[in-house]
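> Sequence first, then the predicted structure:
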Amino acid sequence: MNIDTKHKRIIEIVQDKLTCSAHNLDHVFRVYNLCLLLSKHEKDVDLEVLIPSALLHDIARVEESEDKTGEIDHAILGCKIAEDILRKLEYEEEQIKKIKHCIMTHRFRTGNEPNTIEAKILFDSDKLDVIGACGIARTFMLSGQFGQRLTVNESLDNYLNANTVENGRIKDVSKHTPFIEYEVKFKKIPDKLYTKKAREIGKIRLEFMKEYFNRLKLEIQGIE
């Protein structure tokens, strides 16, 4: 099976698997495109590892979103699901190992650090897609999907104690809000990126997002 056929088959599997709005195939392709962009600014990037990693990185997102306990980590579960897919597509064991590392380390909350250039690029690309204009759109897609309120009348500390578990994973997504996501996650992203190009893009995107949320807060309060 040639590499193009493998990629097409992975896309078919991912499209069938990902039904939640903000982590659907559109998100996967945006991350994929960002991976290709960032890879042009780095040396010795193995695209045969990076591309399937990008396509499969959120393969277990639905399971995590439907879990009310906060115990399922889609990065960890995604490694197991991806391994089965990659074996059936006859990927080499060393490639599978490297792809699993990329998937395992692509999110903040796993506690696992990316230590290959492919894993760092995937991490950066996935984080860039949650800030800026795309990030705002995705946040409110999720907010609508899970019936979140626009704001919540409790302190951030109280919310975090009541609705998050170890490593900051959310128990009940319906109790989350776009403003909380901005405060606890989005603000921190540019400083946590690994590649120079991603940090440059991240600062621009976050500035746009900051302006939006500041304006939204004023409008909610009836201030013009």
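Happy to help now that I have it.
> CA atoms for contacts and neighbours, from now on please.
Noted.
> Just give the number of residues close to residue 190.
When counting by other Cα atoms under 10 Å, one arrives at 21 neighbours for residue 190.
> hmm, who's touching the helix or strand where it lies?
Using DSSP states H and E, residue 190 maps to helix 189-192. Here helix 189-192 makes contact (Cα atoms under 8 Å, 6 or more residues apart in numbering) with 127, 128, 198, 199, 202, 203, 206.
> next helix or strand past it?
Helix 189-192 is succeeded, C-terminally, by helix 196-220 (DSSP H and E).
> try this one next to it:
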Amino acid sequence: MLTKHQQQIIANTYEYAKQKLSHDYSGHDIAHITRVVKLAQHIQKTEPESNLFIVTIAAYLHDVIDDKVIENVEKGRQELIEFMLQQQVESSAQQAILDIIDNMSFRKNLSTKQPLSKEGEIVQDADRLDAIGAIGIGRTFYYGANKKNVMYDPAIAPRVNMSLEDYKTPTTVINHFYEKLLLLKDQMNTAEGKKLALQRHQFLLNFLQQFEDEWNGSLA
């Protein structure tokens, strides 16, 4: 059960995230954040030993200092810390939230799975769920266009066992499905996350088959 003070912090954190991401056109806007929060809160209900407040705040803030969406990460990090101090978030909760934000991303886990708290596992699952399924497809093309990536080139094979430098190197939009999105189902942490990922994963497979058929000129 959240206290009134915690509820107010959550409301203020929503406004903070909304303001920080107001100029995002890469699929990491406040609509994405709101979906991740809802998914995280849903999963949290199935993990009763987890802390709802930390899950919710971390879900709201998980993209506000990501270098995909801001240029000066260090400045953004300091502003985030100052915001949490202003909201009187306890120091232990601040550290728990920062640990989640710092370690949950796909690229941070390319070579070695980073340790996460139960709250971190929940937020990571929620974020990854929003990367697959119908919304995930839309966000992938939206992000690819934002970065001026080629939609598809059959001559460019998807990469496997990518390094961080590989991941930062532009690829085609369709290759991103094979290099990341199709891998997420088997990287879910929670039982509920795994369950929710199944249908969304199958939606990706169906889409890719349809895309390939149409690309090759199938009239069926």
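Yep, that arrived. The structure presented is a predicted model; accordingly, all values stated were derived computationally and were not measured.
> before we move on, back to that, which stretch of structure 2 is the helix holding residue 190 of structure 1 matched to in the alignment?
Aligned by TM-score structural alignment, helix 189-192 of structure 1 falls on residues 184-187 of structure 2.
> Go through that stretch and flag the buried ones.
Using 16 or more other Cα atoms under 10 Å as the test for burial, stretch 184-187 of structure 2 gives 184, 185, 187.
> What are the boundaries of the helices in structure 2?
4-20, 30-45, 52-61, 73-86, 91-103, 118-129, 133-146, 164-168, 173-179, 191-215 (DSSP state H).
> Just want the angle from the fourth one to helix 52-61.
Helix 73-86 of structure 2 runs at 140 degrees relative to helix 52-61, counting by axes from the mean of the first three to the mean of the last three Cα atoms, to 10 degrees.
> quick one, what contacts the residue nearest the centre of structure 2?
Centroid check for structure 2 by Cα atoms, centre = their mean gives residue 127 as the closest residue, at 3.4 Å. By Cα under 8 Å, 6+ apart, the residues touching residue 127 of structure 2 are residue 36.
> which one in structure 1 is aligned with it?
Aligned against structure 1 - with TM-score structural alignment as the criterion - residue 127 of structure 2 pairs with residue 126.
> Chain neighbours aside, what residue packs nearest to whatever residue of structure 2 lines up with residue 28 of structure 1?
With TM-score structural alignment as the criterion, the equivalent of residue 28 of structure 1 in structure 2 is residue 33. Spatial nearest neighbour of residue 33 of structure 2, excluding adjacent residues (Cα to Cα, 6 or more residues apart in numbering): residue 60 at 5.8 Å.
> ok, that neighbour - how many residues close by?
When neighbours are counted by other Cα under 10 Å, residue 60 of structure 2 registers 27.
> Just to confirm, what residue in structure 1 is aligned with it?
Per TM-score structural alignment, residue 60 of structure 2 is aligned with residue 55.
> can I assume that match is in contact with residue 28?
Yes - assessed by Cα atoms under 8 Å, residue 55 of structure 1 is found in contact with residue 28 at 5.9 Å.
> Could you double-check that residue 140 of structure 1 lies in contact with residue 179?
No - assessed by Cα under 8 Å, residue 140 of structure 1 is found out of contact with residue 179, at 10.4 Å.
> Which one of those two is surrounded by more residues?
residue 179 (20 against 16).
> May I have the residues that are in contact with the corresponding residue of structure 2 for the more buried one?
Under the alignment (TM-score structural alignment), residue 179 of structure 1 pairs with residue 174 in structure 2. By Cα under 8 Å, 6+ apart, the residues touching residue 174 of structure 2 are 151, 152.
> List the contacts of the nearest residue to residue 168 of structure 1 once chain neighbours are set aside.
Counting by Cα to Cα, 6+ apart, residue 168 of structure 1 lies nearest to residue 109, which is 6.6 Å off, once chain neighbours are set aside. By Cα under 8 Å, 6+ apart, residue 109 of structure 1 lies in contact with 167, 168, 169.
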